[in-house]
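Enquirer: Predicted model follows, preceded by the sequence.
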Amino acid sequence: MPEIVPDWGSIFAAGAIELKQGDNEKERDTAGERRWTTLATEAAHLIWKLRCERVIANEGREHSEREVKQRWYATAERRLDLDRRTAAQMDGKKRKQTIYRVEQIWKPLLEDSEDLPEDWVTSCGVLVGIKRGQ
């Protein structure tokens, strides 16, 4: 799968990115496309918020690398929680589709994803967390 270079174009057009998969790369990787769209837009929004904080509230003081990482993980986990709650509130066919999409987007990014129960998307008692980088 070709790697996306995060630049102005790929961020602003995040919802229009087409990723290919397979040996001949003829099939679309819709799960990867949804994952990119979600993560790229959340990251862009966080960058904008951090810049506004730095310029307006912090009088130009830079955020530390640790603070930025913590804010990123918190942002991703909030979005995962929102997607899970949205899926849990759906009914019928839409519920199944939404659960499938949440699984496709988030499962590769979760710690211990192979140990999750089958209903981890809609089960409020199941704690899941984003894989933390080193």
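Expert: Done, it's in. Model, not experiment: these values are computed from the prediction.

Enquirer: CA atoms for contacts and neighbours, from now on please.
Expert: Noted.

Enquirer: From the contact counts, what lies against the longest helix along the chain?
Expert: Using DSSP state H to define each element, the chain has its longest helix at helix 65-89. Under the contact definition 3 or more Cα pairs under 8 Å, 6 or more residues apart in numbering; DSSP states H and E, helix 65-89 sits against helix 30-52, helix 92-106.

Enquirer: mind giving me JSON lines with those and columns for mean neighbour count and distance to Gly22?
Expert: Listed next are the helices and strands packed on helix 65-89 as JSON lines, based on neighbours: other Cα atoms under 10 Å; distance: least, Cα to Cα, whole Å:
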{"stretch": "helix 30-52", "mean neighbour count": "17", "distance to Gly22": "12"}
{"stretch": "helix 92-106", "mean neighbour count": "16", "distance to Gly22": "17"}
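
Enquirer: Comparison target, given below:
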Amino acid sequence: WPKLNWGLLLGCGLARFTSSKGKIIPAMNRFFTIIVSTSMYLIWNLRNTRVLETSTPGSKIEIRNRWVSLMNYALRRDQLLTTQTKFGPLAFKKQLVLKTWSGTLLDEDSRPDDWIQSEGVLVGIRP
């Protein structure tokens, strides 16, 4: 991933990752956008807590848990947005969601290849 700067952070949705052959990798683009925008949201939220409520935002463990919770929410949202019956042609493609989250799931090896409709799928973060 590129070195982060303010321009890249604020324009994370415009970042484009390509293969060695120059082909755009949509899943990596999506995952980068999800991680950066979610992290920026959490930082903004922690800053507001500190400044407006004049309280400490929490310990490192609490902040980590909040971040993992936000990532799990994003994963669950992606799972739900693949529902063809509800969203029809606007539904996310299953393969894009599977590729986006590939390599990030808790106990991924024990999951079926198509875990989209599975309950209890969580993002696995090593301490």
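Expert: That came in fine, so what should we check first? Small disclaimer: the values here were computed from a predicted structure and weren't measured.

Enquirer: so how far is Arg51 of the first structure from the residue located most distally from the centre of the first structure?
Expert: Centroid-distance maximum for the first structure: Glu59 at 30.3 Å, with Cα atoms, centre = their mean. As judged by Cα to Cα, to the nearest Å, Glu59 of the first structure and Arg51 of the first structure stand 11 Å apart.

Enquirer: Find residues that contact each of the two.
Expert: When Cα atoms under 8 Å, 6 or more residues apart in numbering defines a contact, no residue borders Glu59 of the first structure and Arg51 alike.

Enquirer: Now the most centrally placed residue in the second structure: closest residue in space, sequence neighbours ignored.
Expert: For the second structure, the residue nearest the mean C-alpha position is Ile34 (3.9 Å; Cα atoms, centre = their mean). Of all residues not flanking Ile34 of the second structure in the chain, Ala74 sits nearest, at 7.5 Å (Cα to Cα, 6 or more residues apart in numbering).

Enquirer: So what does that neighbour match up with in the first structure?
Expert: Using TM-score structural alignment, the equivalent of Ala74 of the second structure in the first structure is Arg79.

Enquirer: residues near that match, how many?
Expert: 16 (other Cα atoms under 10 Å).

Enquirer: One more: Glu114 of the first structure?
Expert: 9.
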